[in-house]
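**Q** Sequence plus the predicted model coming up.
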Amino acid sequence: MTTNLDIIRATYEGTSEENGKHLLAVLAPDATWTEAAGFPYAGTYVGAEQIVAGVLQRLGTEWEGYSAKAHTYLADGDRVAAFGVYSGTYRKTGKAMTATFAHLYHLQNGKIIRMEQYVDSHLVQQAMQP
């Protein structure tokens, strides 16, 4: 049986392409995805189309070598937290960054219905400044 923890791990532990495919496969149709205030893509996105266009495509095109590497997971019923480090180089400035993150997922019937991001956005913003 696949657990909620297994579902979330599968969105971090492969290649970027594999992680993206796994994520899209487990998003509920009306999933909400909240990027933290201060993060360049701050706001709440609803559904896969908004999440891909507003966050994932931008990360893939605006950053070189962008990655989110989780190192710790905590599961509590229908909630799973992933803790890790973002890294990448902002293409427009050529500046690299690493920033810690926490993602809190809420799942229902094997699907992600909500994700909230917590991040040291100051480090990300520094990389984006000329």
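**A** Good, I have the coordinates.
**Q** From here on, just use CA atoms for contacts and neighbour counts.
**A** Fine.
**Q** Residue 107 and residue 7: what is the separation?
**A** Using CA to CA, to the nearest Å, we find residue 107 at a distance of 9 Å from residue 7.
**Q** Among these two, which residue is more densely surrounded?
**A** The neighbour comparison of residue 107 against residue 7 (other CA atoms under 10 Å) goes to residue 107, with 23 against 19.
**Q** just the helices in this structure please.
**A** Ranges of helices in the chain, per DSSP state H, are 4-9, 16-26, 47-51, 57-62, 121-128.
**Q** looking at those, which is buried most?
**A** helix 4-9 (a mean of 20; mean count of other CA atoms under 10 Å).
**Q** Can you give the contact residues for it?
**A** With CA atoms under 8 Å, 6 or more residues apart in numbering as the test, helix 4-9 has contacts from 26, 73, 74, 75, 77, 78, 79, 80, 107, 110.
**Q** alright, now check it against this:
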Amino acid sequence: MSNVELIKKFYHAFKNNDQETYLALCDENIEWQLADGMPNGGKFVGKDAVFNEYFPKMLSNFKEFHAIPENISNMKDHIMVTGKYHGISNTGKSFDVSFSHVYHIQDNKIVQFRQFTDTDRIQESLN
């Protein structure tokens, strides 16, 4: 599978809560680095830290939270995805915010994720 196909499969599996598939696409020691100011953000290392610590805590702030990829660019062992976050916080405020995600892939596994987004707009929805 190409790196672009791997990332498309990752987004599809995550959207559909297909944990077995999206976990299989990630390295055991994946590094997940969030933009400064992302709710419950920071840097997380390992599948357990990313998917059992970060995501449940972050998503608990929202009634809905969607990452909608719009463009996927192949850069050899890196893939850049641009798109929009759409969500509704627990306070009932909605947001649409652009993002860039950069994935590093080795041996058909995601080894690193880096997020770039306007966290201020996401934080504003929490108040």
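**A** Looks like it arrived, so ask away. From a predicted model like this one, the values you see are computed outputs, not experimental measurements.
**Q** Would you pull the TM-score for this pair?
**A** Aligned and superposed, the two chains score 0.91 in TM-score terms (TM-score structural alignment, normalised by the length of structure 2); 126 aligned residues with a CA RMSD of 1.5 Å.
**Q** hang on, the earlier thing: now a ChimeraX select for only the buried ones of the contacts of helix 4-9 of structure 1.
**A** Buried members of these can be picked out in ChimeraX with the line below, counting by 16 or more other CA atoms under 10 Å:
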select :26,73,75,78,79,80,107,110
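**Q** Dump the contacts of helix 4-9 of structure 1 into TSV; add distance to residue 124 of structure 1 as well.
**A** Putting the contacts of helix 4-9 of structure 1 into TSV (distance: CA to CA, whole Å) gives the following:
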residue	distance to residue 124 of structure 1
26	27
73	23
74	25
75	27
77	32
78	30
79	26
80	24
107	28
110	32
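**Q** which stretches of structure 2 form strands?
**A** In structure 2, the segments counted as strands under DSSP state E are 26-33, 43-45, 62-75, 78-89, 94-106, 109-117.
**Q** Measure how buried residue 53 of structure 2 is and give me the count.
**A** By other CA under 10 Å, neighbour count at residue 53 of structure 2 equals 13.
**Q** From residue 42 of structure 2, how far off is it?
**A** Look at residue 53 of structure 2 and residue 42 of structure 2: by CA to CA, they are 11 Å apart.
**Q** hmm, back to that, just name the closest of the contacts of helix 4-9 of structure 1 to residue 122 of structure 1, please.
**A** residue 73 (23.7 Å; CA to CA).
**Q** Next up, the contacts around that closest one.
**A** 5, 9, 80, 81, 82, 83.
**Q** which of the residues you listed map to contacts in structure 2?
**A** For the contacts of residue 73 of structure 1, the aligned pairs still in contact in structure 2 (both residues aligned by TM-score structural alignment, their matches' CA atoms under 8 Å) are 5, 80, 81, 82, 83.
**Q** Pull the most distant pair out of the residues you listed.
**A** So, those by CA to CA: farthest apart are 5 and 83, at 12.8 Å.
**Q** Nearest to residue 17 of structure 2 among the strands of structure 2 would be which one?
**A** Closest of those to residue 17 of structure 2 is strand 62-75, at 12.0 Å (criterion: CA to CA).
**Q** Between strand 78-89 and that closest one, find me the angle.
**A** Here the directions of strand 62-75 of structure 2 and strand 78-89 differ by 170 degrees (axes from the mean of the first three to the mean of the last three CA atoms, to 10 degrees).
**Q** one step back: between the strands of structure 2, which one is closest to residue 18 of structure 2.
**A** Evaluated with CA to CA, the strands of structure 2 place strand 26-33 nearest to residue 18 of structure 2, the distance being 13.2 Å.
**Q** That closest one packs against which elements?
**A** strand 43-45, helix 47-48, strand 109-117 (3 or more CA pairs under 8 Å, 6 or more residues apart in numbering; DSSP states H and E).
**Q** Could you pull out the buried residues of that strand?
**A** Residues of strand 26-33 of structure 2 classed as buried: 26, 27, 29, 30, 31, 32, 33 (neighbour count, 16+ other CA under 10 Å).
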